[in-house]
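[1] Below are the sequence and a predicted model for it; my questions follow.
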Amino acid sequence: MSTSPQAVLDLTCALIAQRSNTPDDAGCCEIIAARLRPLGFTIEYLDAEGVTNLWATRGSGRPLTILAGHTDIVPTGPLDQWTSDPFTPEIRDGVLYGRGAADMKSGLAAMVCAVQRLLAAGDFPGTLAFLVTSDEEGMATFGTQHAVRLLQARGLVPDYAIVGEASSNERLGDRIVVGRRGSLGCNLKVIGKQGHVAYPHKGDNPVHRLAPALAELVATRWDEGNAHFPPTSFQISNVHSGTGATNVIPGSAEAVFNFRYSTESKADDLKARVHAVLDRWCPQYEATWWHTGQPFLTRAGKLIDAARSAVAHVVGVAEPELFTGGGTSDARFLAPWGAEVVEIGPINDSIHKINEHVRVDDLEPLSRIYETTLRRLATP
């Protein structure tokens, strides 16, 4: 594999061309594995339930440094709205278009090329590993979470993890993600009694029960946040009721809501406070909760120092923002495992959108940021 600046672009294009709709890896991990084997990596697959999980390691002992990412992509959306085929990489005016270009096939390609250059110049202390999954954009049950459980059972504990998610805001390297909020969601069904709207005393309108409960939940101040996180956010994403007729009190009303919560709150406490509100307004209801990640924060330490130094050295951003916003990522499974975790990647403006893209001129510098971060970590 070439170590020229073209190498990152070529590998990114090869990965974009694979139709890896979540959770189908579509051969992406094997493309990566084929690049790692000649570098001395031992290749192992920790697959489960149709999900591909690549675990590639080189070296032994501590520190254990992991480069992590995902090959799966979200659906393309309407193909007729794309300027070009989302699975045929195309460069226009210095911009590479294709599904997964930013999220996050360019990050993976940049990591692989960074490691090739790094190892060509000498050995790397401890164990260097890749953990790549095809189940990040979906349920994330049998992806990184599953692989971490298997690796924990072997007694492995990572020291550092770099996730190649699209983290930059307006220019490459202006943000480094050092934490994520927790995510807690609920499917709520409020049960009433169906009846005729002209005889409301003979029914029990669940919408009238649900509406004031949601109003109180929206108005609640859940916490004040802290120096690293904004206050916990409560958002309603769906409200549904009705029978299709205009003169019928429905028998039930449903809502879906989500918390993105800071380290100032705990999931069980948020649930208890919600149930206290629902108990006041809704005599009968069913609440089905899901919890997709605890909040985490990587404190100041060697990894953050290495990443900030690398960004300053490669792209001249002296003070990248240390960011904890945005959605969830597989970093939520790596941080509780014991690793210092950062997320560094390309500009995220186009992720999950029609005409997803990445700047061609950002690909090689991104790879250099990874390489330089690893070099800084290797320095005593």
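    Arrived safely, thanks for sending. Numbers count the residues shown, from 1 in each chain.

[2] Every contact and neighbour count from this point should use C-alpha atoms.
    OK.

[3] What helix or strand is the spatially most central residue of the chain located in?
    Central residue check for the chain by CA atoms, centre = their mean: the C-alpha nearest the mean position is that of residue 329, 2.1 Å away. For residue 329, there is no host helix or strand (DSSP states H and E).

[4] can I assume it is in contact with residue 135?
    No: Residue 329 lies out of contact with residue 135 (CA atoms under 8 Å); the separation is 10.9 Å.

[5] gap between the residue nearest to the centre of the chain and residue 100?
    Distance from residue 329 to residue 100, counting by CA to CA, to the nearest Å: 15 Å.

[6] for stretch 361-375, which positions count as buried?
    Using 16 or more other CA atoms under 10 Å as the test for burial, stretch 361-375 gives 362-374.

[7] Can you pick out the ones from those that are in helices?
    Counting by DSSP state H, the part of the buried residues of stretch 361-375 found in helices is 362-374.

[8] Distance to residue 349 added to these, as a markdown table?
    What follows is those, written out as a markdown table (distance: CA to CA, whole Å):
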| residue | distance to residue 349 |
| --- | --- |
| 362 | 14 |
| 363 | 16 |
| 364 | 19 |
| 365 | 18 |
| 366 | 16 |
| 367 | 19 |
| 368 | 21 |
| 369 | 20 |
| 370 | 21 |
| 371 | 24 |
| 372 | 25 |
| 373 | 24 |
| 374 | 26 |
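
[9] What's the first helix or strand after the helix or strand containing residue 239?
    Per DSSP H and E: residue 239 is located in strand 233-241. Next along the chain after strand 233-241, taking DSSP H and E as the criterion, comes strand 248-249.

[10] list the helices and strands that next one packs on?
    strand 195-196 (3 or more CA pairs under 8 Å, 6 or more residues apart in numbering; DSSP states H and E).

[11] What's the first helix or strand after the strand it packs on?
    Moving toward the C-terminus from strand 195-196, the next helix or strand (DSSP H and E) is helix 206-219.

[12] got a list of contacts for that following helix?
    190-193, 234-235, 241, 250-253, 274, 277-278, 281-282 (CA atoms under 8 Å, 6 or more residues apart in numbering).

[13] let's bring in a second model and compare:
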Amino acid sequence: MIDNAPADPIPIAQALIRCPSVTPVEGGALTVLEDLLRPMGFTCTRLRFGPPDAAVENLFARLGDGPPHFCYAGHTDVVPPGERGWDDSPFSGLVRNGLLYGRGACDMKGGIAAFLAGLADFLRANPHPRGSISLLITGDEEGPSIDGTAKVLEWMQANGQIPDMALVGEPTSKVTLGDTLKIGRRGSMTARITLHGTQGHSAYPQKADNPIHRLIRVLHRLTTEPLDAGSEWFEPSTLQVTGFDVGNAASNVIPGEARAMISIRFNDLHTSADIAARIQAALDAEDARADLAISVSGESFLTRNDAFVEGLQRAIHRATGRDARLDTGGGTSDARFIADYCPVAELGAVGATMHQVNEHAPVAELRDLASLYRAVLEELLP
């Protein structure tokens, strides 16, 4: 691939799309990447984590061993295509009317292909680059995210492979390529409350303890007072009741328990522990006998490394002519794991059709993204 000028991301993206790598199946996608990276001089390491019957395949590849160490992170796993609605096979990788079609074209096999093409062009011009370059590619981003990036990072730390900076190639541009650079994400957590009462006849409420009434008061305490008004880089945190259930089919029975589910997206003014304490305080205020289960998919983070962020901004402007807006919106990504180890940002294509039927990416945009990623390497590893 290095012998061809310029490197084209489209054949690479097609090869990846044709691998049916629905989480947690590897589907041959990591093999495609290894076959491209080894001739460039990369040392490739397959990392397998999880139960034997559903283990996740991951790939770590590195070129060079000195500082600064730049890491590109992404995922080859995709969400299921669904059973109907596609004009062609979701794993066809067809190009039609200037668009590349297939599951992962947008999120994010197209992005990985663009990075490899940009990397090939960079190495052609810089056969002995300063520092080192690595790729952290997981097969567990669209799934539970247990046996993917988080486990690979633990392995990297144990083996002296933690980078100085990392770029996640998620499709983060909003309208045009390079208009947005993500430098942080909100935290995300779920709270499940099971509030216990005393079952009884609705005609004799004095002989029962209605958990529904008590749970409603708890939720009222949690939803009437905003968590905050936002911070310098983040929008206000949100707390949304996403489930309420008592499993009661009888109209004349006061149930013995009531359950609620709450989804919280929080900014850098909070930690998950702070939010959990707030929920527990609302339960305590109502003398609630309750079980509280908290699951945290990620803490909020903000990358404040000026040299890294400014280098990315220069690369975006040089490749696209745009001044990227620094942003922290949206859901979560694997950047939440990387942020515990090194400065991390997110930069990729426009995510207009990710997870949709007939997912596609403009061919021209993927080629422009390859040029952008080459500019990133030139700025950060001059």
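    Yes, it's here. This one's a predicted model, so the numbers in the text were calculated from it and none came from an experiment.

[14] Superposed, what's their TM-score?
    Here the TM-score for the pair of chains, by TM-score structural alignment, normalised by the length of the first structure, is 0.93; 376 aligned residues with a CA RMSD of 1.8 Å.

[15] Could you find the counterpart of residue 236 of the second structure in the first structure?
    Aligning on TM-score structural alignment places residue 236 of the second structure opposite residue 231 in the first structure.

[16] er, residue 191 of the second structure actually
    Using TM-score structural alignment, residue 191 of the second structure lines up with residue 186 in the first structure.

[17] Look up how far residue 320 of the first structure lies from the closest residue to its match other than its chain neighbours.
    Nearest residue to residue 186 of the first structure in three dimensions, chain neighbours excluded: residue 289, at 4.3 Å (CA to CA, 6 or more residues apart in numbering). The gap separating residue 289 of the first structure from residue 320 of the first structure is 36 Å, by CA to CA.

[18] okay, those two: which has more neighbours?
    residue 320 (19 against 14; other CA atoms under 10 Å).

[19] Now do the same contact list for residue 265 of the second structure.
    186-189, 237-239.

[20] Now do the SS call for the closest residue to the match of residue 236 of the second structure other than its chain neighbours.
    Using CA to CA, 6+ apart and skipping residues adjacent in sequence, the residue nearest residue 231 of the first structure is residue 225, 3.8 Å away. Following DSSP: H, G, I helix; E, B strand; the rest coil, residue 225 of the first structure is assigned to coil.

[21] Would you enumerate the residues in contact with residue 225 of the first structure?
    231-232, 262-264.

[22] so how much does the helix or strand harbouring residue 48 of the second structure differ from the first structure once superposed?
    Using DSSP H and E, residue 48 of the second structure maps to strand 43-49. Aligned to the first structure and superposed, strand 43-49 of the second structure gives a mean residue distance of 1.0 Å (mean CA distance after the TM-score superposition for the first structure).

[23] Highest neighbour count among the contacts of residue 265 of the second structure?
    residue 186 leads the contacts of residue 265 of the second structure on contacts (other CA under 10 Å) with 25 neighbours.

[24] could you measure that one against residue 271 of the second structure, distance?
    Using CA to CA, one gets 10 Å for the distance from residue 186 of the second structure to residue 271 of the second structure.

[25] Mutual contacts of the two, please.
    If you check residue 186 of the second structure and residue 271 against CA under 8 Å, 6+ apart, the residues they both contact are 299-300.

[26] So what does residue 110 of the first structure match up with in the second structure?
    Aligning on TM-score structural alignment places residue 110 of the first structure opposite residue 114 in the second structure.

[27] Just confirm residue 151 of the first structure is within a strand.
    No: counting by three-state DSSP, one finds residue 151 of the first structure to be helix, located in no strand.

[28] what does it align to in the second structure?
    In the second structure, residue 151 of the first structure lands on residue 156 (TM-score structural alignment).

[29] Neighbour-wise, which one of the contacts of residue 225 of the first structure leads?
    Among the contacts of residue 225 of the first structure, residue 262 has the most neighbours (other CA under 10 Å), with 30 neighbours.

[30] who's in contact with the nearest residue to residue 302 of the first structure once chain neighbours are set aside?
    Leaving aside its sequence neighbours, residue 302 of the first structure sits nearest to residue 377 (CA to CA, 6+ apart; 7.0 Å). Neighbouring residues of residue 377 of the first structure by CA under 8 Å, 6+ apart: 302-303, 306.

[31] Now name the helix or strand holding residue 19 of the second structure.
    Going by DSSP H and E, residue 19 of the second structure is not part of any helix or strand.

[32] One more: residue 131 of the first structure?
    strand 127-133.

[33] Now do the helices for the second structure: every range, in order, please.
    9-17, 29-37, 109-125, 149-158, 211-224, 272-285, 306-320, 335-338, 363-380.

[34] and residue 47 of the second structure, which of those is closest to it?
    Evaluated over the helices of the second structure, closeness to residue 47 of the second structure peaks at helix 149-158, with 7.2 Å, by CA to CA.

[35] name the helices or strands packed onto that closest one?
    Packed next to helix 149-158 of the second structure, using 3+ CA pairs under 8 Å, 6+ apart, are strand 56-63, strand 132-138, helix 335-338.

[36] closest to residue 17 of the second structure out of these?
    Nearest to residue 17 of the second structure, of those and by CA to CA, is strand 132-138 at 15.0 Å.

[37] Now the closest one on the first structure. Mean distance?
    Mean for strand 132-138 of the second structure is 0.7 Å (mean CA distance after the TM-score superposition for the first structure).

[38] which secondary structure elements does that strand contact?
    Using 3+ CA pairs under 8 Å, 6+ apart: strand 132-138 of the second structure touches strand 56-63, strand 69-75, helix 149-158.

[39] swap the cut-off to 6 Å and go again
    strand 56-63, strand 69-75 (3 or more CA pairs under 6 Å, 6 or more residues apart in numbering; DSSP states H and E).

[40] Now do the contacts for the closest residue in space to residue 287 of the first structure that isn't next to it in sequence.
    Once flanking residues are discounted, residue 287 of the first structure sits nearest to residue 188: 4.6 Å by CA to CA, 6+ apart. The neighbours of residue 188 of the first structure, taking CA atoms under 6 Å, 6 or more residues apart in numbering as the test, are 254-255, 286-287.

[41] where's residue 311 of the first structure relative to residue 168 of the first structure, distance?
    Remark: distance between residue 311 of the first structure and residue 168 of the first structure (CA to CA) = 11 Å.

[42] Just want to know which of those two has more residues nearby.
    The neighbour comparison of residue 311 of the first structure against residue 168 (other CA under 10 Å) goes to residue 311, with 27 against 22.

[43] Now which residue in the second structure aligns to that one?
    So, by TM-score structural alignment, residue 311 of the first structure is matched to residue 316.

[44] what sits against that match?
    residue 178.
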